[in-house]
Structure formats: structure tokens, C-alpha cells
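> curious how this folds, go ahead:
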Amino acid sequence: MSRTSRNSPHGHLHTTELSRRGLLRTAGGLGAAVALGSAFAATSADAAPGTFTHPGMLHNAGDINRAKVRVAAGDDPWLSGWNKLTANSHSQSTWTPRATATIIRGGTGENYSLLFNDIAAAYQNALRWKVGGTEANAQCAAKILNAWATTLTTVTGNADRFLAAGIYGWQFANAAELMRDYSAFDLGAFQEMMTKVFYPLNNQFLTGHNDACITNYWANWDLCNMASILAIGILNNDGAKYDQAVTYFKSGAGNGSIAHAVPFLYSNVDGYDLGQWQESGRDQGHTVMGMGQMGAICEMAWNQGEDLYSYDGRRFMKGAQYVAKYNLGSDVPFTTYTWGTGQSCAQQSQTVVSSASRGQVRPVWAQLHYHYGRRLLLDDKYISQMCFSVAPEGGGGDYGTTSGGFDQLGFGTLMYAK
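Below is the predicted model:
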């Protein structure tokens, strides 16, 4: 079934085509789907998969096995990525969780660094166990996840509470997904905590946007909350939540949906198609952050059989090429971006691409390059250059102590190199 999506900012209707899941069914497997991937602009508005794949968020079983085999063989770049992981203080099996009942981000009494540091530790210890087989790391990851599952009851603060619920929601679920079959991990308690503590805030933001003008919040606010809902859907085998996130990616009213996150397209700029990212006139730190948030959504959906990476004529790839090109030091076109703010939708405009924090390093590029450049064999010149200029990628703890260094889980060189 072919459907038409909402109008793009350029007034064109985009006809959607076969989904990756449909390709898997009709073409007889992943190899065929990958071979066909570049020929199809996914996807139709499928329902959630009948059976969820586990592990099936940022890493599937094949990713984990490849890293395990390559590291054991001493092959680069996997070994360099592994060494980056094992050198990180958060990946040590001696990490002690600091679970607390109430997490506050924004306003008085902020303590959310407790949460993002523990999530990084849970994820990194889980990776060390999956790739290196070390039981002590598995025990540590389970201990962290169990402590929070039985302690955390509230995420609060000013509007930033929605950022905390989004970013730390999808990251937490990813750590749990890696540990879901480990006997000492209480998956049921963790699933319940995600449903009761994180999902209500994620849902509240996407449906109400904190009672603000629909365009008031930057793309990342929508993206992290979409990612959390998607991850909770996968973790809990909850098709309704999975569908909610995918539908919002394709046609949501806020700035995180694909046509709003990449509002302007440019054809054949020095031989490449580019897409202006919604936050490009704001600063580059948040713009690069967007590559990680949307990248997480696309990779999690991909591992469940849904190709959002290629949706709407590979619109995300065009946006990522634009962001990479500018942050590598080259010029990019810019169309004046105007949006409504506050509750009254008072208009503001940006007339130039922002050079603030230009070239900031975040571990978001390996995932994008190894998808577009290696899975699909596309010419992703700027993404590729950015990927290799910041390799090997680290994770939380390798990029400073503030929240920006923990907005992405990282270690893409280890887990995505192909």
C-alpha cells in the first residue's frame, strides 16, 4: 500500500513506498533488504512488528557478535574502540550506583548528573560484558539498573524535566535491552519503572509541548522524547508506543518530525544534496546533538525492520551531510528560519547559520557513516569525513563532565564499524 505523507516545506507531496519490513518479507532476508535499501524510499505507515527483535535497539545480535569477534582478533578499528571503552572510568565493574527517588533537571536542587553518570556506567558495563564476556561487568550493570528500577519514582524540574525524561529514557532503556536476558537483572521491575516514570512525561511533551506554541521547542526536545517512547515500546514489547514514536517521526506537528527537523532542502551543492537542520541557526553543539538523537531513533527502528533512515527521500541523510559539511569548516547554504515562540507564537527569525560551538566533537557520526556509507554503499562524503576525524569514538565521560557529554551513549567505532 502506498500512502502520501504530509506536505513538505517545499510544497511537494512525497509518495511513500515499501517499508524495510516489507522488503524483508518479500525479498527474503536482510541481505536482500540491504541490497535494495538505496532503491527504496521507506516507508509506509506499518504497524509495529508482530514480534519484536531482541536485542533490538542501538545494537542487534549481529553488531554484538561482530564486535566480539573483531576485538578478540585484535582488529582495528574495533580494538581501538574497545580500548576507548575499557579506559573509561564509567565502564569499570567497581562503579557504585547512586540511585535516588527524585531526579531534578532545571530549577532548584538539580541532581540529574547522578542519573546520566549511572546510565553511562550501566551501558558501558553492559557493553563490556556483551563484547568481552566479563561477568563482573554484567553484575555491575545489573546492580545499577536494579537500584534505579526500585528507587526512582519522579523526574521533575522546570521545562528541562522533559529533556531529562527523553534523553535518559531512551538511554536507560538501551542499557536494559543489553541486559534483558541476564538472570540477576529484574527486567519486570525496570519495565514498570520506565512505564510509570519516563513514558508519562514523554507522552505529555509530544502531545502538549508544555502548553507552548507548537514551534517553540527545538527539534531535540521532540527527538529525545520520541526516542524514549520508541525504546520503551521495544523494551516492553509494546506495539502502541512503538507506533506512536514512528508516526510522530513521520508526521508529528512539532519540530522533531522529519520535515520540520530538516525544513529546507538543497539539491546538488558541489555534487551533494543537503538539508538545513532546524537548529543550525542556533548553535552547532545542539545541531550535532540532533544527529545523535535522530540517529538513535533511526537505528532502533532499523533493528525492528523499519527504515526511517531513508524516509522521505533520505531526508535525514541530507540533513546530516549539511551539518557535517559545516562543522568540517566548509560553507553551506542557509534559508532564513522563522518560528513562533512562547505561548503567543511571537515570531523570531534566524538569517545565518550559527558558528557558535562549530566543530564540536560528539560521538554520533560512526553510526551514520556505517549505515549510509557501508550498509547502503552511498557516497556520504561529509558524514564519512566527520566520522573518521573523530574516531575512535568514546562515550559518556570522554567528552567533559556536563550533560552535553552524556547526550549520546557513544562507542560507535566499536559497535558499528563494518
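
> from here on, contacts and neighbour counts on C-alpha atoms
Noted.

> next, count neighbours for D160.
D160: 16 surrounding residues under other Cα atoms under 10 Å.

> nearest spatial neighbour of it, skipping sequence neighbours?
Computed as Cα to Cα, 6 or more residues apart in numbering, the closest residue to D160 that is not its neighbour in sequence is G106, at 5.2 Å.

> so how far is D380 from K325?
Going from K325 to D380 by Cα to Cα, to the nearest Å gives 10 Å.

> any idea how far G56 is from the most centrally placed residue in the chain?
The residue lying closest to the centre of the chain (Cα atoms, centre = their mean) is A296, at 2.0 Å. As judged by Cα to Cα, A296 and G56 stand 12 Å apart.

> over to A32?
Separation of A32 from G56 (Cα to Cα): 19 Å.

> looking at these two, which is more packed in?
G56 (22 against 14).

> leaving out the residues flanking it, which one is nearest to that one?
Closest to G56 by Cα to Cα, 6+ apart is N303, at 5.2 Å.

> now the other sequence, so there's something to compare against:
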Amino acid sequence: MKNIILLFILLFSLAANAQFKHPGLDQSAADLALMKSLVLENRQPYRAAFDRMKEGIDTDAEIKAFAHVLRGPYGKPNIGGGELSKGANMAYNAALVWYVTGEQRYADYSMRILNTWSAALWDFDYNDAKLLAAWTGHLLCNAAEILRYSKSGWKQQDISRFRNMLMTVYYPLMRFYYPQANGNWDGAIIHSIIAMGIYLDDKKMFDNAVDHFLHGPVNGSIFKYIYPSGQCQETMRDQGHVQLGLGEFAGAAQIAFTQGTDLFSIADNRIGWGFEYTARFLLGDKPHSYGIISERAKDLRDDYEYVYRHYQRAGISFPYIQQAADSVRAKAGRSVLTSVRVEPKKTGGPLTAKLKTHIGVAGAGAEKTTTPEDAIIVEPGGSIQQALDKAAGSKRWVLVKAGIHTLDTTLRMPSGVTLAGEGLGTILFLNPASGGRDAIVNALEDMSDVTIRDLVVEGSTKTDPGTDPNSNRSFRSNAGNRGGIIFRAQREGQMQRLKFHNLTVQNCTFNGLLISGAADISITSCNLNENGGSVVPGPRLQHNLFISHCKNVTIRNSRMDTSPFGSGIAVLHSAAVHIDHNEVARNAFYGILVSESSQVQITDNLVEANDRSGVMLEYLHSGSRNVTVSNNLIHYNNGFGLESYATTLLKQENNLLGGNGNQSSQQKISNEKYIVMD
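Next up, the predicted model:
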């Protein structure tokens, strides 16, 4: 059967050597003209927004520029950063007022800001150098775009000097992005590089920024920032930064849309879901979150109007976005004006957006559990190992009560027992001073009839992630070698009947869950996240989930996301493996990696934003056999959607592939016995 390839190829509709339309950043010439007419006709809310914006402009204000702009973390130190930020905003606002009123003093003021900074600025320095450049670059370009194409009188020598500043100060600083920081950084950098590409008529620069928007690693792309549910990478940090990041990615999409590249609609309107999730929380509701949603900085920012208007014109209703836009509109200025577009609204009324997910809530806390009356209870501070040893072989439950259970040594799991917790509140944490690596291992090589459920295995060196979880990620820390649940036998099928349900294993630098040499394994509704670092034996060798020399394996309704160096799921030398209805996203290696295995079924999964191919069927010695890949949504991975070498009897059907890599081909199916060496 021939794959149904979802042609999610974006509207890169401009020919390779075509020029951009100008003006063409936040708004086109037609958009600006419509906005002007609405203001001059005293139409609301546009006239009121214009008046508020105009009142904030003092055309006689002193313009002070600096050669070296220094901005440290949280603005300490701040030498020239405040002046540049204010100047960039005033330049854009004044250019808009000039465009609407034709009053030359506003054009002159905007030009003086651009000219003064172009003549003075040499470089940026300190912690927030890239960020400050990114915050201001698109503002300056918007001002310049309007002035340059509106007969403002901007002199050619000044235009050339402004271009020189963009290309010798701004671009060299931003061109390599900075995805290791929280995602609002790359959102802002993309925003400014997209604007610069259009202003400079540099298609390669524009395309590079769009590609990073779609495929950037670590925290760099829209998919790394906004998860399928709408939760954001900084949701646990504070809502000010979340809204900043959302605004920067949406701002980049706003500019790209002017040129015919639609970044708003990708992945079922992913930008909209990020705003909807955040607005929902800020307006008083509490959506499900992986991790605790931060209560910090909960004021609504002025970033909702143009997002609301965009989706309204597209005939899509996001109720919480609309409420947020309505809440801030009375104080908004430029955002109301730049939301004006000439595209006609869809007829028939808006359709309320419905979130499409491949899994429900996964991991600890996914559902309430009824505990048997004869369960052995372990309170915080009690010995889990003693309880396990007491229950061994009896098929009894050991219920670990809510709280942090610090393990002084690795837990050794006996046969015939269920280890259960009370959801997210039950945290098993191996003391970093213990000298052990793995939180839980098998006590015997022929272990059987074991269930682990409804608890969290925390692999970090501390249980409190702090206000900035990104600062504790394994790729940034010296956490050492920390493993989650590691079950190993000496031969295939030696361990039997292992079940993992509603389990969360997170932040391990080694594998999160590794099973080698077992039969009859069930992994359901689990959240395996942020496992697999660059520790010994090295990057790309440990993963969120690693199945080796196993048979009869079911992996279902689970979440294997954001391994900083590994894959979401890795399967080696295994048979009869069913991988279905999972979310496998944002991993630094492959989404699903299958090597030397047989009777593997990969169906109905969401596989997105992995830094290599979404699904890789790898050849090492004999290759894999009897593999079915069907009904999966595999999109926006940085390699191919599906990549396969020397797989015998490969069946692929009804997969939706789109936006993968930078080539027109979304998959590579080869009979060659090719060994990947990089």
C-alpha cells in the first residue's frame, strides 16, 4: 500500500530568486492602507488604540545611543539596553503615526532614532546580549520598512548605514541562535531574523529562520516550545516568560504570513493552542500540566490581539484567546493596529478549535487507583526495601504513600509483587550520596510477575526543579550518571510478566526505563521524559525507553519525550513489539529507533520534532524483519519522517508525514545494507 503523505509543506511560495513584497513585515501595503482608513474613519477599537499609541510619543525627546550595549540577567547591569528598547518601540510607533497622519515630524523622529543608533552601535555584551538584539531587531526593521516604502525622505546614505548595522552588529550575534536557553530566546531571534531577511531581501536568511522555527534543536523550535496539549516549555517557570515566548513565535508567524508563509496553521494550529492553554490558566482555569504550573507573573500581556484576529479571520474560535484579547484591548495600542489584515473572514461563522491528542494524561496521577486491603503501607521515612522483601512472591501490593522517599541505596525488586504509589505525590529519589546509579533494579535474573505503577522515579540530583527547570536539565548540569529503572537478565525471556502503568520516570542521565532479556512486558500510560544524557557510555546510547532482547512487548498510551541526547523509544534485538497510541516528541536523536528486531508494529502514534528521523529502522547486521508502520502522524522531525535500511517485509500505510527535514522527500526506504556512522 502506498503511504498517504500529508503535504504539510509550508507555503514557501516565493520562487528561489523572487523578491519579497514591500512593505511586508507585520503588515503589507494593503494591510497598512486598511488600518489607516479604519483609524481615520474613527472606527473602534482602532482609533482609540491609535490615540493611545500617539500620546506616548514625544518627538522632541533626546535620543541617546551607545557603542556598546550591555545587559546582564534580569537587566543587571543595563547600559544602553533600556534606551535601545525604548528607541526601537518609539521608532516603530512613530513610523505608524507618520503613515496614518502624514505628519512629517513623526517620520523625522523615527528616522532620527534609526540613524542615531546606526551611527553609534558597535556591539552587544553580557548575558542577555542575543536576547536584547532579538527583542529590538524586528521593531527596528518594521520602522525601517515603513519609512523606506512611504516617501518619508529617508536618505540613501542613512538606509545604507542602517543595513550595515543589521549585517555587522545584529546578524553576526544572532545567526547561530541559542536553543540552550529557554525557548523565548530563539523565538525572539527567529522573529528578528525573519524580519531582517525580508527587509534585506535575503531569501536564504528568511528560509533559515523559518527552518529553525520548524526544526530548531533543544528549546529552539515552535514544537520544542509548545507541546501538543498547548503546555509550553516555560509553563513551570512563570507566565511572564511563557507569554513572552508565545508572543515572539507568533510575531515571527505574523511577519511570515505577510509574505505568504503560513506558520500559524501548522500542526493543527499549534500557536493557537499555546496561547489558548496559557490564557485558560491566566483566566482562572487549571489545565493539566506535566509539572506544576507556575503561579508567578500572571498578568495578561498585550500579545493576544493579532493572534485572536488571525484565527478569527481563519474561521477558528479559541474562546480563551478571545477573552484574553478582550481583557487587554482597552489598554493596547500598536498591537490592535497591526492586527488589521485585508484577508476576508471565512463565511459560516467560526468553528471552535478542538484539541487533537494521541494519548490522554500519561504518567503518575493519570487515574485513581484502588489499593487492595492487604497492601503493605510504607510512609515517608520507612523502608521500601523491607516491604518489598516481605511481599516477595505473594503478589501483594506495597503501597508507598505520598511524599519524598529518599533511597539510601538502589531498590532491588523481587518477584511477585506490585510496587505502587499515590500518583505524582509519591516520589522515589535515590540519594546522590548513595554511590548507586540506578533507582530500581531486579533482585534476581529470573524475576517475574512484577508491576510498578502510580509513582514518580526522579532522576535529577534534587526533587525541586526550582523556578527555572531549564537550568537543571541534564545537558546543562553535572548530575553524574543517574539511571531510572534498569532490569537486566542473562538470556532472552529469563524475566517474565513485567507491567508498568501510570509511571513517571524523569530526568535520568542514563536510561529512564531499560529492560533487557524479558518476555511479556506491558508499558501503558507512562510518562518517560528527559531521560538519556551524554554520560558514559556516551550520547545516543541511553534513552527514555530502551527495550533489548525482549519479546511480546506492548507500549501504549505513553509519552516518551525530550530525551536530551537519546531517542524516545529504542528497540534492539526484540520480537513481537507493539508500539501504539504514544506521543514521541522532541528527542535529540530519533523518535522511535528499531534495530535488528522482528514483528514490530508501530501504529497510531504522534512522532514529532525529533532532531533526527521520526522513525528509524536501522541496519546493523541482519536488519529488521516484518515491521509495520501505519496510521501514524509523523511530522516536523529534522530528518526523514520514516527512514529504513535493509528492512525485510516492511509494510507502511496510511501514515501522515509532513514538514520533516529540508527535502521534498518525507521518507527514505532503502534496501541497502547501510550502517549509519554519524
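
> what's the TM-score here?
The TM-score (TM-score structural alignment, normalised by the length of the first structure) is 0.75; 332 aligned residues with a Cα RMSD of 2.1 Å.

> re earlier: residue contacts, the residue nearest to G56 of the first structure?
53, 56-60 (Cα atoms under 8 Å, 6 or more residues apart in numbering).

> aligned partner of it in the second structure?
Taking TM-score structural alignment, the alignment pairs N303 of the first structure with T258 from the second structure.

> also G62 of the first structure?
By TM-score structural alignment, G62 of the first structure lines up with A30.

> counterpart of E135 of the first structure over in the second structure?
Alignment note: E135 of the first structure maps to Q104 in the second structure; criterion TM-score structural alignment.

> how far away is the nearest residue to Q27 of the second structure once chain neighbours are set aside from S192 of the second structure?
Among residues not flanking Q27 of the second structure along the chain, T258 sits closest, at 6.1 Å (Cα to Cα, 6+ apart). To S192 of the second structure, T258 of the second structure is 15 Å away according to Cα to Cα.

> one step back: number of nearby residues for the match of E135 of the first structure?
Residues lying near Q104 of the second structure (other Cα under 10 Å) number 15.

> K668 of the second structure too?
Considering only other Cα under 10 Å, K668 of the second structure is surrounded by 14 other residues.

> and A48 of the second structure, by the same measure?
20.

> before we move on, what about L38 of the second structure?
18.

> next, it: secondary structure please.
Recorded secondary structure, L38 of the second structure: helix (DSSP: H, G, I helix; E, B strand; the rest coil).

> so it makes contact with A48?
No. If you go by Cα atoms under 8 Å, L38 of the second structure and A48 don't touch, sitting 10.8 Å apart.

> please report how far L25 of the second structure lies from Y311 of the second structure.
Using Cα to Cα, L25 of the second structure is found at 19 Å from Y311 of the second structure.

> neighbour-wise, which of these two wins?
Legend: neighbour count by other Cα under 10 Å for L25 of the second structure and Y311, higher for L25 (30 against 23).

> is it true that the more buried one touches I255?
Yes. Between L25 of the second structure and I255 a contact is recorded at 4.8 Å, counting by Cα under 8 Å.

> list the residues that contact both of the two?
In contact with both L25 of the second structure and I255: A195, using Cα under 8 Å, 6+ apart.

> picking up where we left off before, in contact with the residue nearest to D160 of the first structure, which residues?
Residues near G106 of the first structure by Cα under 8 Å, 6+ apart: 157-161.

> where exactly do the helices run in the stretch 301-450 of the second structure?
305-313, 319-328, 334-337, 384-391 (DSSP state H, counting those that start in this stretch).

> of those helices, which is nearest K54 of the second structure?
K54 of the second structure lies closest to helix 334-337 among these, at 9.5 Å (Cα to Cα).

> map F124 of the second structure onto the first structure.
Checking TM-score structural alignment: F124 of the second structure goes with V155.

> same thing with N89 of the second structure?
Using TM-score structural alignment, the equivalent of N89 of the second structure in the first structure is A120.
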